[in-house]
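Undergrad: What would the 3D arrangement of this be:
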Amino acid sequence: MISYSLFNLLMPLSVIYSLILNSLVSLHLFSPPSPPSSQTCSAVSSGVAIVTGSNTGVGYATALALAGCGRTVVIACRSEEKGRKAVDDINEETGTKNAVWVERLDLNSFLSVRRFADAIKGKYDKISILVNNAGINTSGISADKLDQCFQVNYLSHFLLTDLLLPEILASGSGRVVNLSSVMHHFGSDFSSRSDWISAALPSAPNAYANSKLAAVVFTKELNRRYGEKGLRSIAVNPGAVNSDIWRSFNPTLRKYILGPLFDKVYLDTRQGATASFAAATGLSFSPSVVYLQPYWLPFNKLGVGGEGEVMYKGTHPAFEMLGVHVGYASVEPRVPEGGGEGLWEASKEAVGIR
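TA: Down below sits the predicted model:
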C-alpha cells in the first residue's frame, strides 16, 4: 500500500505540474501526442450497451459517445426523471430515436440491482458492452448494511456483472469496463478472502481507494476466468474530472476555491469519458492492456499498441493525478499478487451468491 501521506504530498505538486505543463501546451511550447485513432466510431458496431450512473458526468458523456456511434444505450441510474432528461438530451444531440432508454438502478441496494438485471434480461438476450461507471466518494451505510462507498463503487457492479454474464458472453465479444481511479494505487495490500470481507464492513477504512483497487483486481479476474470465452475487461482511470461526483462537498468551497481550481487543472466530462469509450469499443487492444488512464506520462514509454494507445512500463501514481490530456494511455496498475480469487469469493459472499 502506498501511504496517504505520500498522496497528500504529491497532490499539490501535481497541481503545480499540471498548471505548468498545460500552460506550455497553450503557448505551443509543448505538443503532447495526438489522441489515438480508436476514439472515432470506426471500431463500433451495433449492439446493446449499459452505462451505470449515466444521467450525468462521465457516464453521460460515455453514453452520448456510444449512442452517437449507433449503439442502443441503457441509461442506468437512480432517478428515472433525471434519466429521462438524459435520454432526451442524448437523442437531441445525436439525432437518434428510440435507441436510448432509461432503467432505474440504485447501487445502494442489491435488491435494486437484481430487479434491474431482471428487466434487462426481459428485453435483451445479448449485451455487447457493460460500463460499470457509477460511483461516490463519500461513505455511509448501504441498504444492505455494508460500507456504502465500497458497495456502490464495486460490490453492486460485481453483482450486476455476474447477473448479466450469460448475456454478455452470448454476444461473443462482450466488453466489461470498470471505472477505477488513480486512488487504486493507495488501496490496501489485500489478497485473501478475509481481507476483502473486511473492506465491505460498515465504515471500513480506506473505502474509496479499496473500492477502486477492487475494480482493477476484478477486471483482471474477469479476464482470467472468461477471456477464452470472448469476454474482455478493461479498467479505466478517467482522470481528475470536474463532475457531479463532487456534489457532496461544501457549496461555498466548491464555488470559490475548488471550482476555479478545477477549471484550470481538471478534465471536463467528455475528456474524462475518452478512456471509457475506448475501453468499451476498441477491437484490437494488446492482450496485456488491462488499465487505461488519460494523461501524457513523461517517461518509460514502451511503444504504441494495437489501438494506437501509447503504452508505458510500470506504475505512475504521481503522473496519473493530473496533467495533459491525451485521450488515453495504457499503464500497469498496482495490484496485490494473487488477490483475484480472494476478492471473487468475498464478493460472492457479500452479495449473496452461492
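Undergrad: only C-alpha atoms for contact and neighbour calcs from this point on.
TA: Will do.
Undergrad: buried set for stretch 12-19?
TA: Neighbour-count burial for stretch 12-19 flags Ser14, Val15, Tyr17, Ser18, Leu19 (criterion: 16 or more other Cα atoms under 10 Å).
Undergrad: same thing with stretch 117-132?
TA: Ala117, Ile120, Lys121, Lys126, Ile127, Ser128, Ile129, Leu130, Val131, Asn132.
Undergrad: Can you give me the distance of the last one to Val217?
TA: Okay, so that is Asn132. According to Cα to Cα, to the nearest Å, Asn132 stands 14 Å off from Val217.
Undergrad: cool, and the fourth one?
TA: With the distance defined as Cα to Cα, Lys126 ends up 25 Å from Val217.
Undergrad: Report the distance from the helix or strand hosting Pro12 to the chain centre.
TA: For Pro12, the host element (DSSP states H and E) is helix 4-26. For helix 4-26, the separation from the chain centroid amounts to 22 Å (computed by Cα atoms, centre = their mean, to the nearest Å).
Undergrad: For the comparison step, fold the sequence that follows:
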Amino acid sequence: MGAIYSQYTQIFPPKSTWSVDNIPDLSGKVMIVTGGNSGIGKETALLGRNAKVYLAARDESKAEEAIRELKEETGREAVFLKLDLGDLRSVKRAAEEFLRREKRLDVLFNNAGVAVPPMELVTDQGYDLQFGTNVLGHFYLTKLLLPVLLSTAGSTHPGKTRVVNTSSVAHYHPFGPPLDFDTFKDSPKRRKTSKVKLYAQSKFGNVVFANELERRYGTRGIVSTSLHPGVIKTNISRNNSPLLRSLINMIYPHASHGALTQLWAGTSQEGLELGGKYLIPWARIGTPYGPTNDPALGRDLWVWMEEQVQDI
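TA: Reported below is the predicted structural model:
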C-alpha cells in the first residue's frame, strides 16, 4: 500500500511549500540544461536566476528561438551548446566545446529525454533510442564533465556541485528484471519488448545511475539526485496515443510546474544536502522503486556504460 500511495502522490501531488521565488541569486554560477530548448528544460533555463546557462540541444534553430524568447523574458542570453544525446560522438564534441569555453560548472541538469518513439528508431551507435538517449548519453556527458564538476566543487564554498537527473514515476515497473541488459542495444529481444517497458527501464536506469554517481563522487563534492518532475504537458508525450495526450493536456499543469522540483534540487540551499535522494513533485523527498538502490546493480550498470564509451 505504501508504494501505491507514493505513486499516487507523485501523479497528484499536494501544493508545494517551495516556489521559484525562493531561488537565490545565481550570479557567477554556470549551468548546463540538456533539452533546454523546450518543455521543462526551457523553464529550468528561464528560472536559473542570473546564472550563465548553456542550453544543450540537438536542433540549433529551435534552440536559438528558445534563447531569443528567454532573452525577451529575462534580459539574459543563454548559450547554445549543440548536443545530440543519441550520438555518443556528438556528446563528446559537446563536452569538449563546453570545456574550451568554461573553467567551472556548478549544476548539470540531465533533463532531456525521449518517450515511446517508434521501435525502429535507435541511436547512431545502435542502442535502444530511449535507453541510449535517456541514460547512456547522459552518463557519457556527465563522465566527460566530471573533472570540471570536481574542480568547481574544490574551489567553492561549501565545496559542492550538483548533477540533477530527470527520471519519472514510470520507473516503477515490477514485471521482469529491473534492467534487462540484453535490450539496451537493438536486438530481437528488444523488439519483442513493449515501448512503454523500454521507457520505464530507461527511467529506472536514470535513478540507478544517479545513485551510483552519488556513491562514487558524493564524498568528493558532487551532489547527485534523481527526480520525477510531475506529469506535465510537454512535447515528450507526442508519441503517446491521441487519447492519452488529450487527457494530459486537460488534467495536468504547464511545464513551469515540472521545472520546480529540479530547480529545488539544483539551486536551493536544501538541495546541497539531497545527495542520493529521489525527489517528487512538488519539491519533496520521495521513495523510489526499491531495486534502484541496489549497489550491485549500480556497479554493473556503471561498468557496462564505461565499456560502451571507452572507444568513442
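Undergrad: Can you give me the TM-score here?
TA: With the length set by TM-score structural alignment, normalised by the length of the second structure, the two chains reach a TM-score of 0.84; 288 aligned residues with a Cα RMSD of 2.8 Å.
Undergrad: residue in the second structure matching Gly342 of the first structure?
TA: In the second structure, Gly342 of the first structure lines up with Asp300, judged by TM-score structural alignment.
Undergrad: Let me have the buried residues of stretch 117-132 of the first structure in a markdown table, adding distance to Thr62 of the first structure and secondary structure as columns.
TA: Formatted as a markdown table, these follow (distance: Cα to Cα, whole Å; DSSP: H, G, I helix; E, B strand; the rest coil):
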| residue | distance to Thr62 of the first structure | secondary structure |
| --- | --- | --- |
| Ala117 | 20 | helix |
| Ile120 | 19 | helix |
| Lys121 | 22 | helix |
| Lys126 | 20 | coil |
| Ile127 | 16 | coil |
| Ser128 | 15 | coil |
| Ile129 | 12 | strand |
| Leu130 | 11 | strand |
| Val131 | 9 | strand |
| Asn132 | 11 | strand |
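Undergrad: ok, back up a step: tell me the one of the buried residues of stretch 12-19 of the first structure nearest Ser156 of the first structure?
TA: Set against Ser156 of the first structure, the nearest of the buried residues of stretch 12-19 of the first structure by Cα to Cα is Ser14 (32.0 Å).
Undergrad: My guess is that closest one contacts Val265. True?
TA: No: at 9.5 Å, Ser14 of the first structure does not count as touching Val265 under the criterion of Cα atoms under 8 Å.
Undergrad: Next up, the contacts around the residue nearest in space to the middle of the first structure.
TA: Residue closest to the mean C-alpha point of the first structure, counted by Cα atoms, centre = their mean, is Leu179 at 1.4 Å. For Leu179 of the first structure, the contact set (Cα atoms under 8 Å, 6 or more residues apart in numbering) comprises Val131, Asn132, Asn133, Ala134, Lys212, Ala215, Ala235, Val236, Asn237, Pro238, Ser276.
Undergrad: helix/strand/coil for Leu26 of the second structure?
TA: In three-state terms, and counting by DSSP: H, G, I helix; E, B strand; the rest coil, Leu26 of the second structure is coil.
Undergrad: Sorry, wrong one. I was asking about Ala235 of the first structure.
TA: Secondary structure, three-state DSSP: Ala235 of the first structure is strand.
Undergrad: can you check the one 3 residues further on too?
TA: Taken by three-state DSSP, the conformation at Pro238 of the first structure corresponds to coil.
Undergrad: Give me the aligned partner of it over in the second structure.
TA: Using TM-score structural alignment, the partner of Pro238 of the first structure in the second structure is Pro229.
Undergrad: Tell me the spatial nearest neighbour of its match, not counting adjacent residues.
TA: Distances taken as Cα to Cα, 6 or more residues apart in numbering put Gly258 closest to Pro229 of the second structure, at 4.8 Å, once the chain neighbours are dropped.
Undergrad: name the element the one you found belongs to?
TA: Using DSSP H and E, Gly258 of the second structure falls within helix 255-267.
Undergrad: Quick one: list the elements packing against that helix.
TA: Contacts defined by 3 or more Cα pairs under 8 Å, 6 or more residues apart in numbering; DSSP states H and E place helix 255-267 of the second structure against helix 39-46, strand 107-110, strand 161-166, strand 222-227.
Undergrad: highest average neighbour count across those?
TA: Mean neighbour count (mean count of other Cα atoms under 10 Å) peaks for strand 222-227 among these, with a mean of 29.
Undergrad: Leu111 of the first structure corresponds to which position in the second structure?
TA: Aligning on TM-score structural alignment places Leu111 of the first structure opposite Arg89 in the second structure.
Undergrad: Any idea how many residues pack against its match?
TA: Arg89 of the second structure has 17 neighbouring residues, counting by other Cα atoms under 10 Å.
Undergrad: Quick check: it touching Val309?
TA: No: shown here, Arg89 of the second structure and Val309 do not form a contact pair, counting by Cα under 8 Å, at 9.4 Å.
Undergrad: Would you mind measuring from Lys277 of the second structure to Thr9 of the second structure?
TA: Using Cα to Cα, Lys277 of the second structure is found at 17 Å from Thr9 of the second structure.
Undergrad: for Ser187 of the second structure, that is, sorry about that
TA: For Ser187 of the second structure, the distance to Thr9 of the second structure - Cα to Cα - is 36 Å.
Undergrad: for Gly41 of the second structure, same thing?
TA: Between Gly41 of the second structure and Thr9 of the second structure the distance, using Cα to Cα, works out to 23 Å.
Undergrad: where do the helices sit along the stretch 51-200 of the second structure?
TA: 60-74, 88-101, 129-131, 138-155, 188-191, 195-217 (DSSP state H, counting those that start in this stretch).
Undergrad: export those to CSV and tack on distance to Leu247 of the second structure?
TA: Formatted as CSV, these follow (distance: least, Cα to Cα, whole Å):
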stretch, distance to Leu247 of the second structure
helix 60-74, 26
helix 88-101, 35
helix 129-131, 23
helix 138-155, 30
helix 188-191, 28
helix 195-217, 17
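Undergrad: okay, those, which one's buried deepest?
TA: The highest mean neighbour count among those, using mean count of other Cα under 10 Å, belongs to helix 129-131: a mean of 30.
Undergrad: residues touching Thr261 of the second structure, list them.
TA: Thr261 of the second structure makes contact with Leu227, His228, Pro229, Leu279, Ile280, Pro281, Trp282, Ala283, Arg284, according to Cα under 8 Å, 6+ apart.
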